[in-house]
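Engineer: Below are the sequence and a predicted model; questions follow.
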Amino acid sequence: MKTDIEIARAATKLPIARIAERLGIGSEEILPYGHDKAKISRDFIDGLRHRPEGKLVLVTAINPTPAGEGKTTTTVGLGDALNRIGQRATVCIREASLGPNFGMKGGAAGGGHAQVIPMEDMNLHFTGDFHAITSAHNLLAAMIDNHVHWGNALDIDPRRITWRRVMDMNDRALRDLVLGLGGTANGVPRESGFDITVASEVMAILCLADDLADLQDRLGRIIVAQTRAGQPVTARDLQADGAMTVLLRDALQPNLVQTLENNPALVHGGPFANIAHGCNSVLATRTALRLSDFVVTEAGFGADLGAEKFLGIKCRKAGLSPAAVVLVATVRALKMNGGVARADLGSENVTAVRAGAANLTRHIRNLQGYGLPVVVAINHFATDTAAEIAAVQDAAEAEGVRAILCRHWAKGGAGAEDLAREVLRLSAQPSDFRPLYPDEMPLWEKIETICTRIYGAARVEAPPAVRARLDAWQADYGHLPVCMAKTPYSFSADPTLHGAPTGFTIPVREVRLAAGAGFVVAICGDIMTMPGLPREPAANRIGLDSHGRIEGLF
């Protein structure tokens, strides 16, 4: 069996100008990065603002397991399938972070015969967007310390500097640091640390900004510290917003690539859904909607995190409304949710599938609670049996939803045509999309609403200092949505609780204000905004062969 990278290398790629032509983009409106990827120019995007928009399809999934679900693979397969049945469809996904590529999760370009290419470039440095975000973020960090060093005219309290540094790699040793040691020439000693780039507020801002002016305005609103009198200090106060925007100028332009079947794909932005808002950029999504009949996009991790943030943050901020939702599940993952060990997944176990389907059922009900039509995509594995597949279909049917067997990993778009036809049928229905909570709901109640209605928690707890901070923000920022940072592996904050647990408590240990992005982050349980590498990182297996080609990647 060929690996993903071997399948990607064997693909016949079209020049990126040909892909642009399919979207009505002239060669003068793209900025090529080699022959197979390009950025779409700002002027072209600005000229689309009055065009009508196509229909938006969200692809999400059950809670992830080591068995794999294939959300990105399904997103790409569905996009190819819609094109096969006569629709003009564009795929919109996120860029890959180097952290999971060299850690444990793998790449973010799909898999098998449902991939976006060039796969190696996409999973490594791509067009440099993440490096630009990292540089802009760290420029602000350097300017904070520099301001304090040279007299501190803003009277910043070094103990109340909240802006940490970032890098696009998993490195647990950088989570907590003491800066400024070595004497007065090296600055003022203080505690700080690093987050991963995908958790940066700059990443979130880039993915929510409408244009360069909006980007700079949002960057200027970033709160980085407090004065000794307790007043907020912003990036604009430090006069950092202009230089940060310069670094992000090209990164704001969406990246155009293609699927294995030579259909267009926009790949732009990459916040994680477990520690950030988990969606590709609004600019890429809006651009694709104005150029296509259908746009198929994904939200990170399971629907409890990715879909909730897509609907509660991205759609709320951008005025988007999905026409349909695809919920991806695999027989293998449902068996794990039903208590089967990974080593035993190859054996038929209908009882475990039925038990694990409780996870699927809760996600279906959550999505239906938004007023959205749902279809389940069963991402097929060779070890799946007819009885196991029927058990998944029965569980979905009990909720009034079809579960369609999809073979896009093996067959590309041809293996997802039934799913595409169901999406077409569902999206023809009138939309009744409604948000989970209103803007005017207090911040703490928004956190409780997500935890109880989406996760199924019995209680939400937070230290008095966290509640006090939310109360202090309520007057000026109470209208903002909430971005939950939580383990993706369970509805609860305990990654070992699979299925659909009940009676648990969600512990909120910290809250952060992302005033520029426009949301409040609630950090729950043991979740880390700087992940660590596993015992055997994927980097151990990645290298170059004798011909200089990359091997071991995904």
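Structural biologist: Cool, the structure landed.

Engineer: rest of the way, CA atoms for contacts and neighbours
Structural biologist: OK.

Engineer: didn't D129 look like it was pressed against A251?
Structural biologist: Yes - judged on C-alpha atoms under 8 Å, D129 makes contact with A251 at a distance of 4.8 Å.

Engineer: let's bring in a second one:
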Amino acid sequence: MSDIEIAQAAKMQPIIQLAEEKFGIPAEHLDPYGHYKAKLSLEYFDDLSHQHGEEGKLILVTAISPTPAGEGKTTTTVGLGDALNRLGKKTMICLREPSLGPCFGMKGGAAGGGYSQVVPMEDINLHFTGDFHAIGVAHNLLAAMIDNHINHGNALDIDPRRIKWKRVVDMNDRALREITVGQGGPANGYLREDGFDIVVASEVMAILCLATNRADLKERLGRIIIGYKTDRVTPVYASDLKAHGAMAALLKDAIKPNIVQTLENNLAIVHGGPFANIAHGCNSVTATKTALKLADYAVTEAGFGADLGAEKFLSIKCRSAKLKPSAVVLVATVRALKYHGGIEKDHLNQENLAALEKGFVNLERHIHNVTVNYGLPAVVCINHFTYDSDDETDLLIKKCEALGVKCVVSKHWAEGGAGAEELAEAVLNIVDNREPGFEYVYDINTPIWDKIETIATKLYGASGISANAKVKAEIERLQEHYGDLPICMAKTQMSFSTEPSAKGAPSGHTVEITDIKLENGAGFIVAIAGNMMTMPGLPKVPTAEKIDIDDLGVITGLF
């Protein structure tokens, strides 16, 4: 059976009933979206936040550098959460919401896979509770108000050539990267160059995921810098346009965490969805903190490889929300490591110990980053595929153990939580018996240039960073007033370098910083490395061509 067929055969329980039975959440604090989805009230979250007592332990799931062979972070997060619940441990998982761009592009659905999924799978992947729509509309309201203000006399003296706020849409559409607005004469506004980003790259998305209440949300929205005045130095804020109140109103429901269930009827919070290659790649702070208050163990994921999602989870989200993970699960597959070892996708099902050993360097560097640079205990999860040979998995286990790291073969895709019990026990052995020595990879007061260079050299294996004179000047300008903000790297997810085809663990390369931008409301600085784009394009054969719906409303081809 395909993932979607497994999901459609699931026996879901009414979410209001499940939430009350599993975690005692009162029905009046849940806004149902049909029978199997609900939003949790912020009043309930606020009550939880003010409760004293010990919080649950936080487990972060991350992975090796992604490959076309797939790794399975979401699937592992779900499988591990189900396994912990099977072992009698009160556990809740926290995931990001899928973006329509990848769902209709190359990746397909993003609600887990096999027998480790969150459901209703089609709803979660397609429109869910409308959060991304609300974020996109709030973002584009601000864009509209900028051009409207200029059209009606520009009392704020906004320089149209220095507007930093693009528009957004939740779809991969390369044709919208660079556009011109205001064509058609004075009645249609001021003619200027503009462009679109994908919704998951929006600063509004980042703000929603980092805000802890509506007041915090509105204050952060007001801090957004949309551009500069004609003096070239004075910033113009969303609050100057009086846009932040209306934007917050549009996000009234989107800020509430979404609650769904796994195939095994365990609760999951799915909320927020910034990409980890162009944004900070973590679900919302409200989701994670809710899980930590309600459960003894909270299992969450961070996007793409540990050099991106985990780095930002630790450097940005943990700093902002004062979180401290108890353990990290590094997901790898035999197939993906053979790909890093130079084997083409069509030949990954054939045993190849030499390629596996060669590709292991990718996993090794991620292990080093997590355990040495961040001081966190790690477990390696080999997400099992049918074609994996015993000799291949034995090799990985031995090489991980030589590095002092526990490595477990997990079969949660095929067996659900039962297939991940050994993984769950390995994780419990760490989080219940060790105190992690978590440390940041850079001091927050380090200069911006040095913070970027630290990430590149310590985590990416680079020899240094470079930038042209314009980018260097912008970094110097930002340093004066925003030098104490963390860095959000925008870099290809496919490699430690800025070259997507550089497999394994490239070293000695130079990371070129091609652009730098301030996201003042979110509270970080985005450093764009290489030719990374904030609006992806669809592949030659998009998944959209395979997706269909029949006369009974049954969806096929989503994954």
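Structural biologist: Alright, I've got the coordinates. Note that this is a predicted model, so its numbers are computed, not measured.

Engineer: Just the TM-score for the two chains, thanks.
Structural biologist: Here the TM-score for the pair of chains, by TM-score structural alignment, normalised by the length of the first structure, is 0.99; 553 aligned residues with a C-alpha RMSD of 0.7 Å.

Engineer: Looking only at neighbour counts, state which of D129 and A251 of the first structure leads.
Structural biologist: D129 (25 against 21; other C-alpha atoms under 10 Å).

Engineer: What is the three-state secondary structure of T386 of the second structure?
Structural biologist: Secondary structure, DSSP: H, G, I helix; E, B strand; the rest coil: T386 of the second structure is coil.

Engineer: should've said C92 of the first structure
Structural biologist: Note that with three-state DSSP, the state of C92 of the first structure is strand.

Engineer: Now do the strands in the stretch 1-150 of the first structure.
Structural biologist: Applying DSSP state E, counting those that start in this stretch to the stretch 1-150 of the first structure gives strands spanning 30-32, 38-40, 55-61, 89-93, 110-111, 114-117.

Engineer: And the stretch 201-350 of the first structure, by the same measure?
Structural biologist: Using DSSP E, counting those that start in this stretch, strands in the stretch 201-350 of the first structure cover 223-226, 232-234, 255-259, 264-267, 294-298, 324-329.

Engineer: Of those, which is nearest R453 of the first structure?
Structural biologist: Across these, R453 of the first structure has its closest neighbour in strand 324-329 (18.2 Å, C-alpha to C-alpha).

Engineer: Check the mean deviation of the closest one from the second structure.
Structural biologist: Its matched residues in the second structure lie on average 0.1 Å from strand 324-329 of the first structure after superposition (mean C-alpha distance after the TM-score superposition for the first structure).

Engineer: hmm, back to that, could you say which one of the strands of the stretch 1-150 of the first structure comes nearest to S492 of the first structure?
Structural biologist: Evaluated over the strands of the stretch 1-150 of the first structure, closeness to S492 of the first structure peaks at strand 55-61, with 16.2 Å, by C-alpha to C-alpha.

Engineer: got the angle between that closest one and strand 294-298?
Structural biologist: With axes from the mean of the first three to the mean of the last three C-alpha atoms, to 10 degrees defining the directions, strand 55-61 of the first structure sits at 20 degrees from strand 294-298.

Engineer: For strand 55-61 of the first structure, give the aligned segment of the second structure as residue numbers.
Structural biologist: Strand 55-61 of the first structure corresponds to residues 57-63 of the second structure when matched by TM-score structural alignment.

Engineer: what's the answer for stretch 462-474 of the first structure, then?
Structural biologist: Against the second structure, stretch 462-474 of the first structure falls on residues 467-479 (TM-score structural alignment).

Engineer: Buried residues, the matching stretch. List them.
Structural biologist: Neighbour counts over stretch 467-479 of the second structure (16 or more other C-alpha atoms under 10 Å) mark A467, V471, K472, I475, E476, L478, Q479 as buried.

Engineer: what does stretch 5-19 of the second structure give?
Structural biologist: Neighbour-count burial for stretch 5-19 of the second structure flags E5, I6, A7, Q8, A10, M12, Q13, P14, I15, I16, L18, A19 (criterion: 16+ other C-alpha under 10 Å).
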